[in-house]
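Q: sharing a model that was predicted from the sequence below.
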Amino acid sequence: MDFRNLWPSLDLIIDAGPIIQNQGNRNGSTIVDLSVKGEYKIVRDGCAKDQTVKILKEFGLKEIHD
């Protein structure tokens, strides 16, 4: 499937490589909402959640909770 029609609407894409099996977990992508400056919200957990959260925190972003 091709998502080129969405590209003009995106501000940022982070690609950390292929999905790998992590401790028996082969979930899909971790989806993050970055629409609020300086904050993030995990929309969907995925196989890269822990690594993603670590990077976001290293850049000083704060997690939004519902």
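A: Received, thanks. Residues are numbered from 1 along each chain as shown.
Q: from here on, just use CA atoms for contacts and neighbour counts.
A: Will do.
Q: longest strand of the protein?
A: Longest strand in the chain, counting residues (DSSP state E): strand 39-44.
Q: and after that one, which helix or strand comes next?
A: helix 49-58 (DSSP states H and E).
Q: what lies in contact with the very next helix or strand once past that next one?
A: With elements assigned by DSSP H and E, the helix or strand that comes after helix 49-58 is strand 62-63. Here strand 62-63 makes contact (CA atoms under 8 Å, 6 or more residues apart in numbering) with G38, E39, Y40, K41, L56.
Q: okay, one more to line up with it:
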Amino acid sequence: MGRFRSKNTAPEIAVRRLLHQAGFRFRLHRRDLPGCPDIVLPRHRVAIFVHGCFWHQHGGCRVARVRTH
């Protein structure tokens, strides 16, 4: 699991781009909130956690598998 970044992952950046294009303003990685959410929309009181392929284990995805040697 050490190979996987916890911040600024590709899925997280994609979500941030969509939110920004839609005109939302947000904060990143607020440590003062439980779980340290990836994206926080303070005006709407919403916290967003973005989990990528490793956590969801998408079928056929090469990074979704845990490799043991």
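A: Nice, thanks for sending it over. Nothing here was measured: the structure is a model prediction, and the numbers come from that model.
Q: care to give me the TM-score?
A: Here the TM-score for the pair of chains, by TM-score structural alignment, normalised by the length of the first structure, is 0.25; 40 aligned residues with a CA RMSD of 4.8 Å.
Q: counting by contacts, list what the longest strand of the first structure packs against.
A: Here strand 39-44 of the first structure touches strand 31-33, strand 62-63, going by 3 or more CA pairs under 8 Å, 6 or more residues apart in numbering; DSSP states H and E.
Q: so which of the ones you listed comes closest to D50 of the first structure?
A: Within those, the stretch nearest D50 of the first structure is strand 31-33; the backing value is 12.0 Å (CA to CA).
Q: and that closest one, what other elements does it pack with?
A: strand 39-44.
Q: how about the strand it packs on, which residues are buried there?
A: By 16 or more other CA atoms under 10 Å, the buried positions in strand 39-44 of the first structure come out as Y40, K41, I42.
Q: so the first one is in contact with K54, correct?
A: No. No contact is recorded between Y40 of the first structure and K54 when judged using CA atoms under 8 Å, the distance being 11.8 Å.
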